[in-house]
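J.: coords below, sequence missing:
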């Protein structure tokens, strides 16, 4: 069995919707597993016996074939004119200074450079995060009391 036949078999199995196919021949064992967005192929060829002539093809190692599709982002063009306020540290994001207090900002709130927009708790220290831009909050990108990473977008601000 040559590479082209194996590739055609992989394509056929992927199109058929089968989740797993095993093919065993005299000197070749092939297992093809398909998932939601990925196809994995394992090919095992037995080494020729000592009494057999060395006419068997060399072992073939197949790379797993991965097919991925990314959704088209229509929001990217809408958000291109907004400024993103990002997290300067790793920690837990809080929208208000205390549980009984109101949120620092809401969607539609006008902010100035230097205004506190949230608090991030890191190692029992509460760090006030200040806006570096003036404008209007368009979108809050993180849920309250959720963990955030360094440089993770927190808010979208319309600077106009």
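T.: All right, it came through fine. The structure presented is a predicted model; accordingly, all values stated were derived computationally and were not measured.
J.: Please make it C-alpha for all contacts and neighbour counts, starting now.
T.: Fine.
J.: Now for the residue nearest to residue 92 when sequence neighbours are not counted, how many residues are close by?
T.: Of all residues not flanking residue 92 in the chain, residue 147 sits nearest, at 4.3 Å (CA to CA, 6 or more residues apart in numbering). Here the number of neighbours of residue 147 (other CA atoms under 10 Å) works out to 15.
J.: count of neighbours near residue 148?
T.: Residue 148, neighbours per other CA under 10 Å, totals 21.
J.: sorry, back to before: touching the host helix or strand of the residue nearest to residue 92 from outside, list them.
T.: Here residue 147 sits within strand 146-148, counting by DSSP states H and E. Residues outside strand 146-148 that contact it (CA atoms under 8 Å, 6 or more residues apart in numbering) are 87, 89, 90, 91, 92, 93, 94.
J.: Surely the fourth one touches residue 145?
T.: This points to residue 91. No. Contact criterion CA atoms under 8 Å: residue 91 and residue 145 do not qualify, at 9.7 Å.
J.: Give me the more crowded residue out of the two.
T.: residue 91 (22 against 15).
J.: who's in contact with that one?
T.: Counting by CA under 8 Å, 6+ apart, the residues that residue 91 touches are 120, 121, 122, 123, 147, 148, 149.
J.: now swap in residue 160 and tell me
T.: By CA under 8 Å, 6+ apart, the contact list for residue 160 reads 135, 136.
J.: one more structure, for comparison:
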């Protein structure tokens, strides 16, 4: 629930004439109390409910994040001569057509225009991503089974 939705909820409660509303979801609790006059003295309490399973994963993910940008900053000058294949859609990136099949491309593989380089799953549909350039795969920038955003770099290709 974002801040806009919380603000709309406060306005709704103030107009309804209710003096207290409690909303409890999986990961947070909200209590809104108003006086009889209306929305002049609206008090909102937002409380995050700790999720014990998510905390170790978040702690493990934090050390990884700072090291990745540092590595990319060092290689920026080297990567400038390469062409980037970017994600045309939002979804989940897969290097293989199926778990028991080999990857579409590996580092060092030569690709041609129109060759399938990966699959991105979006809304239960598997979309084959084809290369728009010919060259040699230099680097795979995304881990298998990772979520990807629109226009996120997936591969570096040496066009020479």
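T.: Alright, I've got the coordinates. The structure presented is a predicted model; accordingly, all values stated were derived computationally and were not measured.
J.: Can you give me the TM-score here?
T.: For these two chains in superposition, a TM-score of 0.55 is obtained (TM-score structural alignment, normalised by the length of structure 1); 91 aligned residues with a CA RMSD of 1.5 Å.
J.: Show where the lengthiest helix in structure 1 falls in structure 2, residue numbers please.
T.: Ranked by number of residues, the top helix in structure 1 under DSSP state H is helix 3-16. Aligned using TM-score structural alignment, helix 3-16 of structure 1 spans no residues in structure 2.
J.: One more: stretch 116-133 of structure 1?
T.: Stretch 116-133 of structure 1 covers residues 116-133 of structure 2 once aligned (TM-score structural alignment).
J.: Could you do stretch 38-57 of structure 1 as well?
T.: Under the criterion TM-score structural alignment, stretch 38-57 of structure 1 matches nothing in structure 2.
J.: Would you map the helices across structure 2?
T.: 3-16, 54-74, 76-79.
J.: right, and these - which one's nearest residue 98 of structure 2?
T.: Each of the helices of structure 2 has some distance to residue 98 of structure 2 by CA to CA; the shortest is helix 54-74, at 26.6 Å.
J.: The closest one: which residues count as buried?
T.: Residues of helix 54-74 of structure 2 classed as buried: none (neighbour count, 16 or more other CA atoms under 10 Å).
J.: I'd like to know which elements it is packed against.
T.: Where contact means 3 or more CA pairs under 8 Å, 6 or more residues apart in numbering; DSSP states H and E, helix 54-74 of structure 2 is not packed against any helix or strand.
J.: returning to that earlier point: by how much does the strand holding residue 147 of structure 1 deviate from structure 2 on average?
T.: Superposed on structure 2, strand 146-148 of structure 1 shows a mean distance of 0.4 Å to its aligned residues (mean CA distance after the TM-score superposition for structure 1).
J.: which stretches of structure 1 form strands?
T.: Secondary structure of structure 1 (DSSP state E): strands at 20-24, 28-34, 38-45, 65-66, 83-86, 91-94, 110-111, 116-122, 125-130, 135-140, 146-148, 153-158.
J.: Would you format those strands as JSON lines with distance to residue 75 of structure 1 included?
T.: As requested, these are exported to JSON lines (distance: least, CA to CA, whole Å):
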{"stretch": "strand 20-24", "distance to residue 75 of structure 1": "38"}
{"stretch": "strand 28-34", "distance to residue 75 of structure 1": "32"}
{"stretch": "strand 38-45", "distance to residue 75 of structure 1": "27"}
{"stretch": "strand 65-66", "distance to residue 75 of structure 1": "27"}
{"stretch": "strand 83-86", "distance to residue 75 of structure 1": "14"}
{"stretch": "strand 91-94", "distance to residue 75 of structure 1": "24"}
{"stretch": "strand 110-111", "distance to residue 75 of structure 1": "22"}
{"stretch": "strand 116-122", "distance to residue 75 of structure 1": "23"}
{"stretch": "strand 125-130", "distance to residue 75 of structure 1": "26"}
{"stretch": "strand 135-140", "distance to residue 75 of structure 1": "12"}
{"stretch": "strand 146-148", "distance to residue 75 of structure 1": "22"}
{"stretch": "strand 153-158", "distance to residue 75 of structure 1": "12"}
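J.: Could you verify my assumption that residue 130 of structure 2 touches residue 111?
T.: No. Counting by CA under 8 Å, residue 111 is not a contact partner of residue 130 of structure 2; they are 9.8 Å apart.
J.: who has more neighbours, those two?
T.: Neighbours per residue (other CA under 10 Å) separate residue 130 of structure 2 from residue 111, with residue 111 holding more: 21 against 16.
J.: Just list the residues touching that one, thanks.
T.: 131, 133, 134, 135, 136, 137.
J.: export those to JSON lines and tack on neighbour count?
T.: As requested, these are arranged in JSON lines below (neighbours: other CA atoms under 10 Å):
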{"residue": "131", "neighbour count": "19"}
{"residue": "133", "neighbour count": "17"}
{"residue": "134", "neighbour count": "17"}
{"residue": "135", "neighbour count": "19"}
{"residue": "136", "neighbour count": "20"}
{"residue": "137", "neighbour count": "23"}
